[in-house]
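Asks: Fold the following and give me the result.
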Amino acid sequence: MKKITDYENKKVLVLGLAKSGVSAAKLLHELGALVTVNDFKQFDQNPEAQDLLTLGIRVVTGGHPIELLDEDFSLIVKNPGIPYTNPLVEKALEMKLPIITEVELAYQIAECPIIGITGTNGKTTTTTMIGLLLNAERADGTARLAGNIGYPASEVAEEAKSADDIVMELSSFQLMGIQTFRPEIAVITNIYEAHLDYHGSREEYVKAKWALQKNMKETDFLVLNWNQQELQELSKTTQATIIPFSTKEKVAGAYLLEDKIYYEDEYIMSSKELGVPGSHNIENALAAIVVAKLKHVPTAAIRQTLMIFTGVPHRTQYVGEIAGRKFYNDSKATNILATEMALSGFERSSLLLLAGGLDRGNEFDELVPSLKGVKAIYLFGETKEKLKKAALAAGITEIHLTENVQSAVQDAYEFSEKNDTILLSPACASWDQYPNFELRGDAFIQAMNQLNDKEK
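Replies: Next comes the predicted model:
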């Protein structure tokens, strides 16, 4: 990492722990800062704070006392999950105290290029694809995943060498806390309406996403989804060199034409050869192909890598086959749009959909067009009656209400026939029955494995 001296003997407040806060605190301590960590969780239930204390880092736990700001801090490094409406954060903003997120620190110490990926949907899949592509037939260095994908950016940047690339997934929350952050290549997969409870308005949400490119220059590349008119308009306001991708028209980048994928005029592969289904995954692959081409990955390596990529866990992930029935885990589909995208990748006449969970006060009328033609639907959780209404409106004749994901798998399998697909794509949050979408997806896989054991 770069040995910067910017933080020597500076008083810095790290607000909120979790993985990124712990990494930021340790890095700042190593860089000579006088670090105070403040976390809401009580000290006796806070192993992260206990660990930092043993390193000689000051910790304040059990709340976010505004009085901390009397201590003349030079900077706050804020956990992305803490909203700007938090009283301590509001007071810091009033005092014009700089507030950054940990990805800004990562940029400041990184010796190698950073590729930044954001968007409403597809960030994790696209980030993972890019990482795999950049490591295909690589002679020197490694493409390292970082950021919102689960690896603290500052920790990865500390370890990365100059021959590496950091492929960084970035949320809108993280991007609100950047100052000088400048990726060599940036990708925006798409922009839809999301996180309005945090941002307050769609305008502020889009502004946070668009901040990814704010420091980029003509020598940097900004990869944009040309299917979206909004991104076409925004492209007029950046200094970066635009490389578009599209599934609807030929563009000066990556595009889909008659089920074939091209980069500029070069044929890359058939879209049907992609290892993951769905029109949204074609978009993700196009974005990843642009980055791979900009980084000079051979076409044959791109095709081979994307053919064997079967998805990120819980994101339209192929998990196995039993007696001719294929199983896909899309537990990450916690909203209607994500489920619509998943459904677009399957032949509905042989599709059995598992859905339900906790809604956000919404109805499911928007989902009706995507449900039309589905062979059978299995509904669970608090939203099952609402989803039943949508299924009836879509003309689905086989509608089954069941207890949970596990029973849905069992019921769907018993009804299914050879060459059918059983898809978990809930269109809802998991919290009514499962602590998170990962555990819901794990329950789906476990139920499938139990069926497999019985069939053996």
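Asks: all contacts plus neighbour counts: C-alpha atoms, from now on.
Replies: Will do.
Asks: could you pull out the helices for the stretch 201-350 of the chain?
Replies: Assigned helices in the stretch 201-350 of the chain, in chain order: 202-210, 229-234, 279-294, 299-308, 336-343 (criterion: DSSP state H, counting those that start in this stretch).
Asks: can you list these in CSV and add distance to Ile109?
Replies: Below are the helices of the stretch 201-350 of the chain laid out as CSV (distance: least, C-alpha to C-alpha, whole Å):
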stretch, distance to Ile109
helix 202-210, 23
helix 229-234, 30
helix 279-294, 23
helix 299-308, 30
helix 336-343, 35
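Asks: So for Ala355, which of these sits nearest?
Replies: Nearest to Ala355, of all these, is helix 336-343, at 9.0 Å by C-alpha to C-alpha.
Asks: Residues touching the closest one, excluding its own?
Replies: Contact with helix 336-343 is made by 121, 277-280, 316, 330, 333, 364, 366-367, 370-371, 425-428, as judged by C-alpha atoms under 8 Å, 6 or more residues apart in numbering.
Asks: So which of the residues you listed are in strands?
Replies: Within those, no residue falls in strands by DSSP state E.
Asks: Which among the residues you listed count as buried?
Replies: Among those, those buried by neighbour count (16 or more other C-alpha atoms under 10 Å) are 121, 277-280, 316, 330, 333, 364, 367, 370-371, 425-428.
Asks: Now the two most distant members of those.
Replies: Pro277 and Phe364 (23.2 Å).
Asks: quick one, what contacts Lys326?
Replies: Tyr318, Val319, Gly320, Asn419, Asp420, Thr421, Ile422.
Asks: For PyMOL, what selects the buried ones among the residues you listed?
Replies: Buried residues within the contacts of Lys326, by 16+ other C-alpha under 10 Å, are selected in PyMOL with:
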select buried, resi 318+319+420+421+422
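Asks: first vs last residue of stretch 29-40, how far apart are they?
Replies: Start-to-end span of stretch 29-40 (C-alpha to C-alpha, to the nearest Å) is 21 Å.
Asks: Report the distance from that stretch to the chain centre.
Replies: Taking C-alpha atoms, centre = their mean, to the nearest Å, the mean C-alpha location of stretch 29-40 is offset from the chain mean by 28 Å.
Asks: Assign a three-state SS to Gly361, would you?
Replies: Assigned by DSSP: H, G, I helix; E, B strand; the rest coil, the conformation of Gly361 is coil.
Asks: That one and His296: what is the separation?
Replies: The gap separating Gly361 from His296 is 47 Å, by C-alpha to C-alpha.
Asks: List of residues touching the top helix by length along the chain?
Replies: Longest helix of the chain, by residue count under DSSP state H: helix 437-455. With C-alpha under 8 Å, 6+ apart as the test, helix 437-455 has contacts from 314, 319, 322, 327, 329-332, 334, 405-406, 409-410, 424, 429-430, 434.
Asks: Second chain to compare with the first, below:
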Amino acid sequence: MDNYFNLYYFCLYIRGESILNKRYLLYGYGITNQAVKKFFDLHHIAYIIYLDDEKDGLPFEKIFWQIDYVIKCPGIKFDTPFLKRCYELNIKVISDLELLYLLYKEYEYIIITGSNGKTTTSYLTYQMLDSSNLFQHGLGGNIGVPLFSLLLDQRVHRGIVIEASSFMLHNTYECKPKIYVLTNLIPHHLDYHKNVEDYYFDKTKIIGNLDKSDYLIYNYDDEIVSSYVSKFHVPFKISFSYHHHLATCYIKEQSIYYQGNQILTLEEINNPQIPVIYDMMVAIIIAKIYHIPHQQIQKVLQDFKGLDYRFQTIYEDNHLVIINDSKATSPEASFYALKSIHENYPSFYKTVILGGKMVDDNYDHINDQINQIDEVYLYGSSRFILLNKIHHNKVFYFDTLEEVVDQIAIQPNHLILFSPSCVSYDQFSSYIQRGKKFNELIGKFIKK
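Replies: This is a model prediction of the structure:
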């Protein structure tokens, strides 16, 4: 008798949702499915773990008839032979986000997605809600906290703020958040998605699940976002904009306004860079939806100092600005950083540092921004590839980040942006280690 599943014990009701006779396979064993496994173990749910490895003891074809749901780790590509066979056999392949929704439909989900800026937006939104004792212990997803890890100690209250990547959204079908936030769209992860249209589809398809009790929050300034949003009939569409007063939340006379009412001035913000202001506008809108008092909103925004290595201003005076954006692991992320410094520091001499190990080679859309930079430094294993991608007449390239910093000569009114646009794994274990190293090296320019 096959012992992969013991159906006599496979019965569980979670908050009214029956999962009787559902048979699961965890495809991949990264931190996402490790958390799902712990949840299944806690509730005595049977499962198979399949690693897509020749050494895996489970026979490839034998297991298909035993599966109702495949829970796919987000990092696995969409077109593996195993997944193709699942689709041929009409086996449901879902993400942990979809599974979470199927099991806990009564939770309120705030899903935040976009091509860039999701982490800071998610964190700040959660801080805003938590300040009023809402959504306690409810922040997870692509931010680094697996969704099912939030359920292990049963401390989640009311709902969850979820940073969602396109990998998570790809295998969602019924998932319906109370609030869906679309920060921006730019071609990204085309090594996973077949084309840019498929990428945009995965980012926007959940909008079609929203009903009259839900909210769609979107970036009015992003033409691609606005175009996609216009295709959906959602009663509550709420926009935010840095440039247009037609939006619900906008900038006017160096202040953030919501529905015509001033929230706070930009001078009251610790780091009034454009990406941060966009993040704050989203948090303000969500705070208003949940009726958080005006003074509480102001306090959270005034206290927010940003997240480490995410367009973080580590030094600023009248003549020198240094920004550490080590978290920028793709050209898309660097695009927004470059755009921001052009708008915030038009008169400064600008140096940008790019480099590391290239994963995404789509640099076409950032060259217009690069052309407004005064000098570009490249380093790392992909420096020669970057040299062919970057169109600029003043480019220097070196092996290590240390060599780059050693070569920089401070100019009057100088801005230095470290926004690598590549992953860190050629010389560092993570973007965090890389960011720490940059702070250590650049410290020689900072007045004590």
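Asks: follow-up on the earlier one: neighbour count winner among Gly361 and His296 of the first structure?
Replies: For Gly361 of the first structure versus His296, the count of surrounding residues by other C-alpha atoms under 10 Å is larger for His296: 10 against 7.
Asks: so where do the strands sit in the stretch 101-250 of the second structure?
Replies: Taking DSSP state E, counting those that start in this stretch to define them, one finds strands in the stretch 101-250 of the second structure at 108-113, 139-141, 159-163, 179-182, 215-219, 237-241, 249-252.
Asks: Output the residue interval of the first structure matched by the first one.
Replies: Looking back up the chat, that one is strand 108-113 of the second structure. Aligned by TM-score structural alignment, strand 108-113 of the second structure corresponds to residues 113-118 of the first structure.
Asks: Also the third one?
Replies: Applying TM-score structural alignment, one finds that strand 159-163 of the second structure aligns to the residue range 165-169 of the first structure.
Asks: what's the closest residue to Leu274 of the first structure other than its chain neighbours in contact with, if anything?
Replies: Closest residue to Leu274 of the first structure apart from its sequence neighbours, by C-alpha to C-alpha, 6 or more residues apart in numbering: Met307 at 4.8 Å. Going by C-alpha under 8 Å, 6+ apart, Met307 of the first structure touches Glu273, Leu274, Gly275.
Asks: Tell me the residue in the second structure aligned with Met307 of the first structure.
Replies: Checking TM-score structural alignment: Met307 of the first structure goes with Gln302.
Asks: Likewise for Leu274 of the first structure?
Replies: Matched to the second structure by TM-score structural alignment, Leu274 of the first structure sits across from Ile269.
Asks: Could you tell me how many residues sit around that match?
Replies: Neighbours around Ile269 of the second structure, by other C-alpha under 10 Å: 18.
Asks: how close does it get to Ile322 of the second structure?
Replies: 18 Å.
Asks: ok, now Phe348 of the second structure?
Replies: 12 Å.
Asks: Show me whatever sits in contact with both of those two.
Replies: Leu415.
Asks: Quick check on the two: which one has the bigger neighbour count.
Replies: Ile322 (23 against 20).
Asks: Now do the same for that one: its match in the first structure.
Replies: Checking TM-score structural alignment: Ile322 of the second structure goes with Phe327.
Asks: Could you list which residues are in contact with that match?
Replies: Counting by C-alpha under 8 Å, 6+ apart, Phe327 of the first structure makes contact with Tyr318, Val319, Gly320, Glu321, Thr421, Ile422, Leu423, Met448.
Asks: As TSV, those residues with distance to Thr85 of the first structure would be great.
Replies: As requested, these are exported to TSV (distance: C-alpha to C-alpha, whole Å):
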residue	distance to Thr85 of the first structure
Tyr318	40
Val319	41
Gly320	45
Glu321	48
Thr421	45
Ile422	42
Leu423	39
Met448	43
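Asks: tally of neighbours for Glu61 of the second structure?
Replies: Glu61 of the second structure has 9 neighbours, counted by other C-alpha under 10 Å.
Asks: and what of Asp308 of the second structure?
Replies: 17.
Asks: Same check on Ser149 of the second structure?
Replies: Ser149 of the second structure: 20 neighbours (other C-alpha under 10 Å).
Asks: corresponding residue for it in the first structure?
Replies: By TM-score structural alignment, Ser149 of the second structure lines up with Glu155.
Asks: where do the helices sit along the stretch 1-150 of the first structure?
Replies: Using DSSP H, counting those that start in this stretch, helices in the stretch 1-150 of the first structure cover 18-30, 47-54, 87-94, 102-109, 123-135.
Asks: I'd like the distance between the residue nearest to the spatial centre of the second structure and His342 of the second structure.
Replies: Closest residue to the average C-alpha location of the second structure: Lys118 at 3.7 Å, with C-alpha atoms, centre = their mean. With the distance defined as C-alpha to C-alpha, Lys118 of the second structure ends up 21 Å from His342 of the second structure.
Asks: quick revisit: Val181 is in contact with the residue nearest to the centre of the second structure, correct?
Replies: No: counting by C-alpha atoms under 8 Å, Lys118 of the second structure does not reach Val181; the two are 9.3 Å apart.
Asks: what do those two both touch?
Replies: Ile112.
Asks: give the contact list for the equivalent of Lys38 of the second structure over in the first structure.
Replies: Counting by TM-score structural alignment, Lys38 of the second structure lines up with Lys26 in the first structure. Residues in contact with Lys26 of the first structure (C-alpha under 8 Å, 6+ apart) are Leu52.
Asks: let's go with 7 Å and repeat that
Replies: Contacts for Lys26 of the first structure (C-alpha atoms under 7 Å, 6 or more residues apart in numbering) come out as none.
Asks: Give the aligned equivalent of Arg434 of the second structure in the first structure.
Replies: Checking TM-score structural alignment: Arg434 of the second structure goes with Arg440.
Asks: Next one: its match from Phe346 of the first structure, what distance?
Replies: In terms of C-alpha to C-alpha, Arg440 of the first structure sits 21 Å off from Phe346 of the first structure.
Asks: Noted, bye for now.
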